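*Asks:* Return atomic coordinates for the entry below.
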Amino acid sequence: MGMRRFLRFGVQRAFSSSYPSSSPSLSIWRGKRKEMGKEGLMVVQEMKRLQNSPPERLQSFIKSRVSRLLKSDLLAVLAEFQRQDNVSLCLMVYELVRKEIWYKPDMFFYRDMLMMLAQNKQAEKLMQVWEDSKREKVHFDQHTYGDIIRCLLDNNLPSQAMVFYSEMKESPEPPLSLPYRVILKGLVPYPELREKVKEDFLELFPGMFIYDPPDGLTDN
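*Replies:* Okay, here's the model as predicted:
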């Protein structure tokens, strides 16, 4: 089984009943990959058309049409803007979702937002969304921390990655070796940071082996 597939399964299997808002069975995000309805498709097209218009035109459309979308269509619109890497429109829909009466703070919802922003190197906006998740007391499991941190490292955001790593270490969930290995691989281009995480790993998992790439090898 490939590493990404293993990580995906690890994320999906996992939260205990102490974290109900992030339980896969309760997640508002489970239906986001369903086919988008005609209303949702129209909204995506019109928002993109209005994106470079005067701001009041786009805001008027959001109030009159986007805010009236059904839950499934609104989530599908958000997922589509994430897929397109349209950061500004994605953040607008993100804010709308969080105001809906059916909205619940959700690990999967925030994971996708954070990784999309990381992939687009939007460090400031990423940390704002992270603060939103903290205010809403969203719990992230160890595999999800590992995925987000690796995404940050792969997109040259090591400072932000180490903020998430510090939060990961403070998590009430027991540490797992696999997320640490994912992070250590992503830290190959950052030897000083990698050494610190390696020390933590060896303290948490004594006797486990860590592969150290040859000196000068920075391609992860």
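
*Asks:* rest of the way, CA atoms for contacts and neighbours
*Replies:* Will do.

*Asks:* any idea where the helices of the chain begin and end?
*Replies:* Remark: helices assigned in the chain by DSSP state H are 3-12, 38-50, 55-64, 71-83, 87-99, 107-119, 123-135, 142-154, 158-170, 177-186, 191-204.

*Asks:* Tell me how far Glu124 lies from Leu184.
*Replies:* According to Cα to Cα, to the nearest Å, Glu124 stands 24 Å off from Leu184.

*Asks:* this one next, for a side-by-side:
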Amino acid sequence: MAAAAAVFSAQLVLRFPKRSFNASMPTLSPITCGPRDNRGPMIRGRTLSTEAILAIQALKRAGGDETKIDAIISGPVSRLIKSDLLAALAELQRQDRPRLALKLFLAARRELWYRPDPALYAQMVSALNRNQMSSEIDVLVSDLIEEQEGKDETFVHDIRGVARLVKSLLAAGKGEAVKEMYGLMKRRGCRPDEFLFRLLIRGLRRLGEIDAADEVEKDFKVWFDGGVGAESVPV
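*Replies:* Predicted structure coming up:
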């Protein structure tokens, strides 16, 4: 029995060798998280809710039937909250559905929360321009000018947004609309910054609106250092 116990003990030792307390323990390295501020910003209007998706699908299924489209606009679309309506508008623009997008844009303008936003107009102009809907751009700008006249608060003081709108109008070849926008800014006492001045001058010259470009350049010289020593803006 004693011999058998010794053999069994030896087998245990072989199977489960004792660990030495002097063995070096693994070194723990600290884990450092990478920077979190380099993530891209969320894009407004690209997160679609279920309600927005259903409204978009209903509008697309309606095809070109104006009666059905108007019924959807006055029904499901009218019940969308602001963020969902703007998201649906951006998605239709992304899918190059400009006529449906224009319907949603006009519906948004009737909402109580609506405030004129030059960035929204710029996106709408770009969507229409991609689909060669020139006359619709003219109507949109005309409505915009009429909407802004006589109001205490206008969007012309949003210089960055106005620059986006002017850039989209220039890309669409709408020199007359750009001149109307600049006239509105002057009537409402809004002064562009240097970037917008240069954008207007170069864009108008490129479209052949030389007289208008010269007028803007004169205003730029008055604005820039009181008109003293201002160089001509290069084309």
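
*Asks:* Superposed, what's their TM-score?
*Replies:* With the length set by TM-score structural alignment, normalised by the length of the first structure, the two chains reach a TM-score of 0.68; 182 aligned residues with a Cα RMSD of 2.8 Å.

*Asks:* For Arg30 of the first structure, which of the helices of the first structure is the nearest?
*Replies:* Arg30 of the first structure lies closest, by Cα to Cα, to one member of the helices of the first structure: helix 107-119, at 8.5 Å.

*Asks:* Could you give the separation of that closest one from the chain centroid?
*Replies:* 2 Å (Cα atoms, centre = their mean, to the nearest Å).

*Asks:* which parts of that helix are buried?
*Replies:* Neighbour-count burial for helix 107-119 of the first structure, counted by 16 or more other Cα atoms under 10 Å, picks out 107-111, 113-119.

*Asks:* What of stretch 87-107 of the first structure?
*Replies:* Using 16+ other Cα under 10 Å as the test for burial, stretch 87-107 of the first structure gives 87, 89-91, 93-94, 96-97, 104-107.

*Asks:* Find the nearest non-adjacent residue to Gly40 of the first structure, please.
*Replies:* Once flanking residues are discounted, Gly40 of the first structure sits nearest to Asp73: 5.2 Å by Cα to Cα, 6 or more residues apart in numbering.

*Asks:* The one you found pairs with which position in the second structure?
*Replies:* Counting by TM-score structural alignment, Asp73 of the first structure lines up with Asp84 in the second structure.

*Asks:* In contact with that match: list those residues for me.
*Replies:* By Cα atoms under 8 Å, 6 or more residues apart in numbering, the residues touching Asp84 of the second structure are 45, 48-49, 51-52.

*Asks:* for these, which one is nearest Glu176 of the second structure?
*Replies:* Of all the contacts of Asp84 of the second structure, Glu176 of the second structure sits closest to Gly45, with 30.2 Å by Cα to Cα.

*Asks:* Please say which position in the first structure that closest one maps to.
*Replies:* Match for Gly45 of the second structure (TM-score structural alignment): Arg33.

*Asks:* what's the answer for Leu102 of the second structure, then?
*Replies:* Alignment note (TM-score structural alignment): Leu102 of the second structure maps to Leu91 of the first structure.

*Asks:* can you tell me which residue is nearest the centre of the first structure?
*Replies:* For the first structure, the residue sitting closest to the mean C-alpha position, by Cα atoms, centre = their mean, is Arg111 at 2.3 Å.

*Asks:* That one contacts Thr144, doesn't it?
*Replies:* Yes. With contact defined as Cα atoms under 8 Å, Arg111 of the first structure counts as touching Thr144 (7.2 Å).

*Asks:* one step back: conserved subset of the contacts of Asp84 of the second structure in the first structure?
*Replies:* Among the contacts of Asp84 of the second structure, the ones whose aligned partners also touch in the first structure (both residues aligned by TM-score structural alignment, their matches' Cα atoms under 8 Å) are 48-49, 51-52.

*Asks:* can you pull the contacts of Leu89 of the first structure?
*Replies:* Counted by Cα under 8 Å, 6+ apart, Leu89 of the first structure has contacts 47-48, 51, 81.

*Asks:* one more time with 10 Å
*Replies:* Residues counted as contacts of Leu89 of the first structure (Cα atoms under 10 Å, 6 or more residues apart in numbering) are 44, 47-48, 51, 77-78, 81-82.

*Asks:* for Leu112 of the second structure, same thing?
*Replies:* Contacts of Leu112 of the second structure (Cα under 10 Å, 6+ apart): Lys82.

*Asks:* Likewise for the one 4 residues further on?
*Replies:* When contacts are counted by Cα under 10 Å, 6+ apart, Pro116 of the second structure is found next to 109, 144, 147-148, 153-156.

*Asks:* With distance to Phe195 of the second structure as extra columns, can I get those residues in JSON lines?
*Replies:* Formatted as JSON lines, the contacts of Pro116 of the second structure follow (distance: Cα to Cα, whole Å):
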{"residue": "Arg109", "distance to Phe195 of the second structure": "29"}
{"residue": "Leu144", "distance to Phe195 of the second structure": "23"}
{"residue": "Glu147", "distance to Phe195 of the second structure": "26"}
{"residue": "Gln148", "distance to Phe195 of the second structure": "23"}
{"residue": "Glu153", "distance to Phe195 of the second structure": "23"}
{"residue": "Thr154", "distance to Phe195 of the second structure": "20"}
{"residue": "Phe155", "distance to Phe195 of the second structure": "18"}
{"residue": "Val156", "distance to Phe195 of the second structure": "15"}
